[in-house]
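Colleague: One predicted model, sequence on top.
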Amino acid sequence: MKMVKPCWKPSVEGDGRRSGEGSSRGRVNGLLWYKDSGHHVNGEFSMAVIQANGLLEDHSRLESGPLSSLDSGPQGTFVGIYDGHGGPETSRFINEHLFRNLKKFTSEHRGMSTNVIKKTFSATEEEFLSLVKKQWLNKPQIATVGSCCLVGIICSGLLYIANAGDSRVVLGRTERTVREVTAIQLSTEHNASIESVRKELQSLHPNDRQIVVLKHRVWRVKGIIQVSRSIGDAYLKKAEFNREPLPSRFRLPKPFRKPILSSEPSILVHKLYPKDQFLIFASDGLWEQLSNQEAVDIVQNYPRSGIAKRLVKAALHEAAKRREMRYSDLKKIDRGVRRHFHDDITVVVLFLDPNLISRSSCRGPLLSIKGGVGISAHSDF
């Protein structure tokens, strides 16, 4: 009974009106937001966000329960990690619209599928580009704002991973032969630092010798941006947004005929097995500091409660070490300036209960939670 009980929890966890561990909004400690533990349809979870930019550009969401608007529709767990660049507008927009679009298409198609996910990404992209068009004359710089988009969905025993950009999800899997938990990266990344991504861009733009440029020892698309896929970044997708009144520093010297960046996600469908222990979803701020196996080892070797916060703290320790400074000194650096030492970091850890995953008719617990809500200007973390 203890094992089955979480499946039937009937109500939303927390009302979202106050900050606290029992609230769906989590807790805030300076630049840190965290939710140490909670239950989703398929097990337990932990979340944490640390701000580095002047404005938090990472946005995230966890949904547990209905994945469509139909009473007879599928139930499951949804995780979204949206790592913005150029500002928070796109990642915030995705956080407000993408899951709603997913429920819409899941209802129309009466089930979850890769086609539903592709339509969800496309619709969210088109909605944001429409917003850019409406604000173009008064706020042209919104055309330069974009976001990576990582989505994970657990539904009917299957895990769907969709990614556009360089956020990452890593699976912790028990291997009998070595008696340890092995890290398996499930997401495909789209960053110009990866040779295969550069080759893909060059094949798509054979007549553009400047499609990828090595600038200050970093490969960038058109010498501007590292990611090759994103939501937003309208100025690199539609020529109409790469002209005045956009400031000249963002305008390309030559017009382009087809989109330079893409919003199409790479999608993986993975059947979950009992040996699949947990999933670590995180923006690239975590993976810049920790390897896949280092992160998996931390999750495996420490208590579940607060594990996302522990991963964030491990990343900050590593960031301080690389700059030959003490962690206690890094904690004193305020947002904005903090970005010179590490990026915004968002982490969601999903623990997988095989008994709950196998129950396709499971109807709870219901939960809707957005990461990072209420982060303030001062930090003691």
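Modeller: Cool, got the structure. Numbers count the residues shown, from 1 in each chain.
Colleague: From here on, just use CA atoms for contacts and neighbour counts.
Modeller: OK.
Colleague: Show me the strands in the stretch 201-350 of the chain, by range?
Modeller: For the stretch 201-350 of the chain, applying DSSP state E, counting those that start in this stretch gives strands covering 212-215, 218-221, 231-232, 266-271, 276-282, 345-351.
Colleague: tell me which residues in the first one are buried?
Modeller: It refers to strand 212-215. Buried positions in strand 212-215, judged by neighbour count with 16 or more other CA atoms under 10 Å: 212-213.
Colleague: so what secondary structure elements neighbour it?
Modeller: The elements that strand 212-215 packs onto, with contact taken as 3 or more CA pairs under 8 Å, 6 or more residues apart in numbering; DSSP states H and E, are helix 195-204, strand 218-221.
Colleague: got another, please set it beside the one above:
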Amino acid sequence: MHFCGVFDGHGPDGHKVARCVRDNLPSKLSEVIKIYQLNTGIFSDINVAGSELNANNGTSHDRKASSDLSLPSWEASFVKSFKEMDEELSLDNTIDSFCSGSTAVTVVKQGDHLVIANLGDSRAVLGTRSGEKKQIVPVQLTVDLKPDTPSEAERIMKCKGRILSVEGEPQVFRLWMPDEDCPGLAMARAFGDFCVKDYGLTSSPEVFYRKISSDDEFVVLATDGIWDALTNSDVVKIVASARKRSMAAELLVKRAVRAWKRKFPQSKIDDCAVICLYLKDQPASSLTQSDSHASRVGKGNDSELSLSYYSKRSNVASDQGGPASEINSKMMEDEKDTVLNCNVSQDAKEEWNAIKSVDRVNTMLKLPQFSNGLSRRKTSKD
């Protein structure tokens, strides 16, 4: 069983929140899974017979499955472990998580099954082959959980939170406290950010399932800095075009940076962190030395995992960067985005391999003085 995740921190202590989640969430999930194994014995495989699959993308989010269906237990395991992680953050006096937090997009791969849990505005996209020519096409596995997403907005408004955009960013809707022009979160779910946990923000993830088919090639987990600059189709085509698997994530980040400069020439480049999880073994004839060492981790009951991962700091203007194996030896303590892969074994011995990136620049803010009137006007109309 393999676990991969990308964690996007924001706020003054976002780097600490993301690091804490990265370091503790996998073990919490592993412990919860072991408890369910002891109680039900249904985690030895993922049985989804009878679940209703979404015809558009083949993912399942069925809570009405029969009692012998293990998928609801996987969902419950993610929800419980995320809740425990958030509770631990609230009690940690070394981290100021009142106005700091982190999103998360994670995937567990067990055999030919994928279980994806999403918290916030990062995203998981599958690259699969389709049509007579078997061209690579994207399948979005998660929903971007932003404040203006209808289901999220309904919850926030019931909890008296406010959803407003600010002057200069009319397309970005943010979550605000009822009577204060803060914190201005661009996502509706996150770890931490306890200042708005009573006003609609939640740490409960959305969980999805995907049965891997013979046409499925890879899964891309990435922060919103990638998806704001590139389309899903762009992303899977870039990853598929990489000559080496180990360099796919780096190539994707570089393309995203270039797209940012074209689309938002006056804006600071957002942080970009990526994991590419390959679902098929690489042919031995095309396996390079860097592929065989830098991007293949974890052996166990599951097949060997093939990964490419890369992250880029928002305050670095140059497109230059090293492969994942080089960055891994240069981790910095003030970084806010983290990516993680580990082998989650049943005896709870994890193999860790993590890379960090840095500061979020547009996820959290306080309204400028000129916007206070706008805020009051909109509030009065509610």
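Modeller: Right, received. Where do you want to start? Computed from a predicted model, the values in this text were never measured in an experiment.
Colleague: Throw the strands of the stretch 201-350 of structure 1 into JSON lines and include distance to Ser368 of structure 1, thanks.
Modeller: Compiled in JSON lines, the strands of the stretch 201-350 of structure 1 are given as follows (distance: least, CA to CA, whole Å):
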{"stretch": "strand 212-215", "distance to Ser368 of structure 1": "40"}
{"stretch": "strand 218-221", "distance to Ser368 of structure 1": "36"}
{"stretch": "strand 231-232", "distance to Ser368 of structure 1": "22"}
{"stretch": "strand 266-271", "distance to Ser368 of structure 1": "24"}
{"stretch": "strand 276-282", "distance to Ser368 of structure 1": "17"}
{"stretch": "strand 345-351", "distance to Ser368 of structure 1": "14"}
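Colleague: Indicate which one of those strands is closest to Leu186 of structure 1.
Modeller: With CA to CA as the criterion, Leu186 of structure 1 lies closest to strand 266-271 of the strands of the stretch 201-350 of structure 1, at 7.3 Å.
Colleague: sorry, back to before: okay, the helices and strands packed on strand 212-215 of structure 1 in a markdown table with mean neighbour count next?
Modeller: Compiled in a markdown table, those are given as follows (neighbours: other CA atoms under 10 Å):
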| stretch | mean neighbour count |
| --- | --- |
| helix 195-204 | 15 |
| strand 218-221 | 20 |
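Colleague: between these, which gets nearest to Lys258 of structure 1?
Modeller: Across those, Lys258 of structure 1 has its closest neighbour in helix 195-204 (9.6 Å, CA to CA).
Colleague: Go ahead and name everything in contact with the closest one.
Modeller: Helix 195-204 of structure 1 is contacted by residues 190-192, 208-209, 211-212, 228 when judged by CA atoms under 8 Å, 6 or more residues apart in numbering.
Colleague: what ranges do the helices span in structure 2?
Modeller: Chain-ordered helices for structure 2, with DSSP state H as the definition, fall at 14-40, 71-91, 150-158, 224-227, 232-241, 248-263, 289-294, 324-327, 372-381.
Colleague: Indicate which one of those is closest to Pro138 of structure 2.
Modeller: Distance to Pro138 of structure 2, taken as CA to CA, is lowest for helix 232-241 among those, at 5.6 Å.
Colleague: Tell me the residue in structure 1 aligned with Leu201 of structure 2.
Modeller: The equivalent of Leu201 of structure 2 in structure 1 is Leu261 (alignment by TM-score structural alignment).
Colleague: my guess is that match contacts Gln226, does it?
Modeller: No: under the criterion of CA atoms under 8 Å, Leu261 of structure 1 is not in contact with Gln226, lying 10.5 Å apart.
Colleague: how big is the angle separating the longest strand belonging to structure 1 from strand 276-282?
Modeller: If each strand of structure 1 is counted by residues according to DSSP state E, the longest one is strand 75-85. Regarding strand 75-85 of structure 1 and strand 276-282, their directions subtend 30 degrees when assessed with axes from the mean of the first three to the mean of the last three CA atoms, to 10 degrees.
Colleague: Packing partners of strand 75-85 of structure 1?
Modeller: Under the contact criterion of 3+ CA pairs under 8 Å, 6+ apart, strand 75-85 of structure 1 touches strand 58-66, helix 89-109, strand 146-147, strand 149-155.
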